[in-house]
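Asker: sequence first, predicted model second:
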Amino acid sequence: MSTAPDTAAGAPAQPDAPRPGDPQKLPLFALLALATAVFITSLTETLPAGLLPAMSGDLGVSESATGQTVTIYALGTALTAIPLTAATSGWRRKHLLLAAMAGFAVANSVTAVSSVYGLTMVARFVAGVAAGLAWALLAGYARRMAPPHLQGRAIAIAMAGIPVALSLGVPAGTFLGKVTDWRVAFLAMTGLTLVLLLWIVAAVPDYPGQRGGERPGMLQALKVPGVPPVLFVTLVFVLAHTILYAYVATFLDDLGLGDDTDLVLLVFGAASLASIWIVGARIHRQLRQLTVASTLLVAVAAALLGVLAEHTVFVYLAAVLWGLGWGGVPTLLQTAAGEAGGDHADGAQAMLVTLWNVAMAAGGVIGGVLLDTAGSDSFPWTLLGLLAPVLVVVLYARSAGFPARHADAS
């Protein structure tokens, strides 16, 4: 890993000097604040997936058009993450994190009160811009807080906000939208963000930005043998997942399970929590094996939804397998990119964040086109077709990217 100063796209492998007398412990309270920031970022991005029917009715557009609220969010991140990362590279890290989270408070508030589709899309784009800053910052921030041998665990704690958002946030938001109004779910996000801003001020340490002239070396990172396979897997795996997840409420509604959307998402998210626990415990020894297993689990889930979706029990089984496969993927790919990049880990992380959100945007668009032209039952088969090259690349990249022999970080 690089030993250069922290960048908004990735921190150095060596953190700032630990506090005297406490060099071996993780700053758990501060890391949980980062996990909450990840939670807010993930939930803001995915919350419309559980609220599509209600949102489309109030905004006066089709469900496929409402699904583009996920697309525009991802576009905001993909288009601005790299230039904003460079422009803010000299900022104090804490100031940048506070600015990013304040952006979420504003964007979610506007989304909650808007009845105009165009204004809602602008708000979602702004949320995506804030996400670009946050995502490029958070993994490196977590690494920087930890002693070297605990950096992987620190990242796992921070990234736990993703499966918590999926397991609790999206189902809770879906349920809240069902019993009250979908706007209440977005207002609740604003309230949580305001609490988080105070938490960050009180508990999260500050670090300096980059020294003048330093920028993520993205072109150099592409020349490192292991980086392109990791970026390819990121792009295609996230694309496959998003095509189904962005329209999961519509997919379940077409199966006659619209009233069970919150429960199916709860099952999916609980399995995701189990997945990130397993990944966090074993990633330093079995990154390759875990990535292969994740791909296969999501593929089996897609096959079940394609063949046996008329049976409710298999829908729930698919949700379990999907969650077990997907929950640890962000941690796996962040770690793979950082380790493959070596001295250019910061550039690799910046490209991963960008490609992740390009895939999210493309998934929203492709999913909407498929919904309008082939119907929601085409989603599982599309997912399966995309996962085939993912598995091939992971298996092929055994010498770099997803190495067959992975050293224990300790």
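Answerer: Looks like it arrived, so ask away.
Asker: hey, let's count contacts and neighbours off CA atoms from now on
Answerer: Fine.
Asker: which parts of stretch 217-232 are buried?
Answerer: Neighbour counts over stretch 217-232 (16 or more other CA atoms under 10 Å) mark G217, M218, A221, L222, V224, G226, V227, P228, P229, V230, L231, F232 as buried.
Asker: in helices only, show me those residues.
Answerer: M218, A221, L222, V227, P228, P229, V230, L231, F232 (DSSP state H).
Asker: could I get those as a markdown table with distance to T44?
Answerer: Putting these into a markdown table (distance: CA to CA, whole Å) gives the following:
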| residue | distance to T44 |
| --- | --- |
| M218 | 28 |
| A221 | 30 |
| L222 | 31 |
| V227 | 29 |
| P228 | 29 |
| P229 | 29 |
| V230 | 26 |
| L231 | 24 |
| F232 | 25 |
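Asker: follow-up on the earlier one: how about JSON lines for the buried residues of stretch 217-232, with distance to L287 added?
Answerer: Converted to JSON lines, those look like this (distance: CA to CA, whole Å):
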{"residue": "G217", "distance to L287": "24"}
{"residue": "M218", "distance to L287": "23"}
{"residue": "A221", "distance to L287": "20"}
{"residue": "L222", "distance to L287": "21"}
{"residue": "V224", "distance to L287": "19"}
{"residue": "G226", "distance to L287": "13"}
{"residue": "V227", "distance to L287": "15"}
{"residue": "P228", "distance to L287": "17"}
{"residue": "P229", "distance to L287": "14"}
{"residue": "V230", "distance to L287": "12"}
{"residue": "L231", "distance to L287": "15"}
{"residue": "F232", "distance to L287": "16"}
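Asker: try it against this one:
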Amino acid sequence: MAALAALATAAFMGILTEALPAGMLPQMSRDMGVSESAMGQALTIYAIASSITAIPLSAATASWRRKPLLLMAVAGFAVANTVTAVSDSYLLTMVFRFIAGVAAGFIWALLVGYARRMAPPHLQGRAIAITMAGVPLALSLGIPAGTFLGELFGWRLTFWLVTGLAVVLIGWILTSVPDFPGHKPENRVPILRSFTRPGVAAVLFVVAAWVLSHNILYTYISTFLIEYRMGGSIDLVLMVFGIASLISILITGAQVDRRLRLLTIVSAILVAVSAAILAVLADSPTLVYVAATLWGLGWGGVTTLLQTAVTDAGGDEAQALLVTTWNGFMAAGGAVGGILLDFLGPKSFPWSVLALILPVLLVVVVGRAHAFPPKRPGTT
């Protein structure tokens, strides 16, 4: 459990480093002297880095031992967040956001394999869920706390605190996390070949559309709430979303090994209902909180569900494909959201989420043979 908790903290740091600008876009854009849509690309460049480097770096380091790679990734977070905390240059900040994204690509490609190797087949889903608990914790505690501290003391303090956490985590990994060998060359399956396995393409489509829809709204959630005169409640809305996400990951962790398909369908429905509420009823602060709750319940377990599904369908090699797809469409979410903001305004965000999540639901329902089967392989 100590090792899994350290992995969960690495996931926490990955999401925290990625999403902190979403809660502090107005302050960061003002200090950097750029527009909010330009500052929103701090999330986009992070995701692009993870996307374009995940497959080549995973292939190049497949035979390396796992623990040194994990330590290198966390050290990358420490360096990138330190530079972000002190930088007055938009260009320099973007360069080190790119470096942080490379570190995140390593993190996401490593964590699931680590968790699976620590558990027997019938508990691997639960081990992944424990590891991925860092994601909703970052959303429920880290991002709201960072946003709150940023409003009180300035956004730079938040990035300094993340650097401090990275230093602590390096020591934790050194003392608690076991090392595992890489894959022997004769036992490795080419990463791109795993795409041809039944079910992998369908899971990756779900990843692409779901992540795109989520990040269109989440990247610019501050701007969306300001549009509806809720600018003073950004941290509270994020906290409601995050707490609901944490509840979701707890439910997912307990049930993923037996009910992956059902959980994925229910999650997609919850996100669709949330988007519909925000699209037509966001003038009511109460309903915004209801929508944030449903959104968190639908989104919180998605990381565990889709990482488990793609690994069941395509093996560990498919994780690099998932990281590339996930981060590529996370980047697209920031870019598309910026275009929507400039041309249609923030009210267009939930409509975009709704348009993308409905095909997700259809593919999950149809993909019962290989992508989202009623029973996971290796379970009873």
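Answerer: Nice, thanks for sending it over. What you see is a predicted model, and the numbers here were worked out from it, not measured in a lab.
Asker: work out the TM-score between the chains.
Answerer: In this superposition the chains share a TM-score of 0.98, using TM-score structural alignment, normalised by the length of the second structure; 380 aligned residues with a CA RMSD of 1.2 Å.
Asker: where do the helices sit along the stretch 51-200 of the first structure?
Answerer: 63-66, 68-87, 93-113, 117-145, 151-159, 161-164, 170-179, 182-203 (DSSP state H, counting those that start in this stretch).
Asker: quick one: the strands in the stretch 151-300 of the second structure?
Answerer: Using DSSP state E, counting those that start in this stretch, no strands are assigned anywhere in the stretch 151-300 of the second structure.
Asker: hmm, back to that, of the helices of the stretch 51-200 of the first structure, flag the one that's most buried.
Answerer: helix 161-164 (a mean of 27; mean count of other CA atoms under 10 Å).
Asker: whereabouts in the second structure does it align?
Answerer: Aligned using TM-score structural alignment, helix 161-164 of the first structure spans residues 134-137 in the second structure.
Asker: the matching stretch vs the first structure - mean distance after superposition?
Answerer: In the superposition with the first structure, the average deviation recorded for stretch 134-137 of the second structure is 0.3 Å (mean CA distance after the TM-score superposition for the first structure).
Asker: contacting residues around that stretch?
Answerer: 8-13, 15, 242-243, 245-246, 249, 300 (CA atoms under 8 Å, 6 or more residues apart in numbering).
Asker: which two of these lie the greatest distance from each other?
Answerer: Farthest pair in the contacts of stretch 134-137 of the second structure (CA to CA) is A10 and I243. Separation: 19.1 Å.
Asker: more neighbours: these two, which one.
Answerer: A10 (30 against 23; other CA atoms under 10 Å).
Asker: counterpart of the more buried one over in the first structure?
Answerer: Using TM-score structural alignment, A10 of the second structure pairs with A37 in the first structure.
Asker: okay, buried residues for the strand or helix carrying that match please.
Answerer: Assigned by DSSP states H and E, A37 of the first structure belongs to helix 28-46. For helix 28-46 of the first structure, burial by neighbour count (16+ other CA under 10 Å) applies to 30-46.
Asker: please apply the same query to stretch 228-243 of the second structure.
Answerer: M230, I234, D235, L236, V237, L238, M239, V240, F241, G242, I243.
Asker: closest one of those to L354 of the second structure?
Answerer: The shortest approach to L354 of the second structure among these belongs to F241, at 17.6 Å (CA to CA).
Asker: and that closest one, what's its match in the first structure?
Answerer: Under the alignment (TM-score structural alignment), F241 of the second structure pairs with F268 of the first structure.
Asker: is it true that its match touches L317?
Answerer: No: at 9.2 Å, F268 of the first structure does not count as touching L317 under the criterion of CA atoms under 8 Å.
Asker: counterpart of T354 of the first structure over in the second structure?
Answerer: By TM-score structural alignment, T354 of the first structure lines up with T324.
Asker: correction: the previous question concerned R285 of the first structure.
Answerer: By TM-score structural alignment, R285 of the first structure lines up with R258.
Asker: show the contacting residues for its match.
Answerer: Contacts of R258 of the second structure by CA under 8 Å, 6+ apart are K375, R376, T379.
Asker: could you rerun that using 10 Å?
Answerer: The contact partners of R258 of the second structure, taken as CA atoms under 10 Å, 6 or more residues apart in numbering, are H122, G125, T252, P374, K375, R376, T379, T380.
Asker: need the max-distance pair from these.
Answerer: Checking the contacts of R258 of the second structure with CA to CA, the most distant pair is T252 and T380, at 17.6 Å.
Asker: compare these two (neighbour count), which wins?
Answerer: T252 (27 against 8).
Asker: check contacts around the nearest residue to that one once chain neighbours are set aside.
Answerer: Among residues not flanking T252 of the second structure along the chain, G301 sits closest, at 5.6 Å (CA to CA, 6 or more residues apart in numbering). With contact set as CA under 10 Å, 6+ apart, G301 of the second structure has these partners: 129, 132-133, 135-136, 245-253, 256, 263-264, 267.
Asker: go on, K375 of the second structure?
Answerer: D257, R258, R259, L260, R261, R368, A369.
Asker: distance to F180 of the second structure for those residues - can I get that in JSON lines?
Answerer: Converted to JSON lines, those look like this (distance: CA to CA, whole Å):
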{"residue": "D257", "distance to F180 of the second structure": "24"}
{"residue": "R258", "distance to F180 of the second structure": "28"}
{"residue": "R259", "distance to F180 of the second structure": "30"}
{"residue": "L260", "distance to F180 of the second structure": "28"}
{"residue": "R261", "distance to F180 of the second structure": "31"}
{"residue": "R368", "distance to F180 of the second structure": "34"}
{"residue": "A369", "distance to F180 of the second structure": "33"}
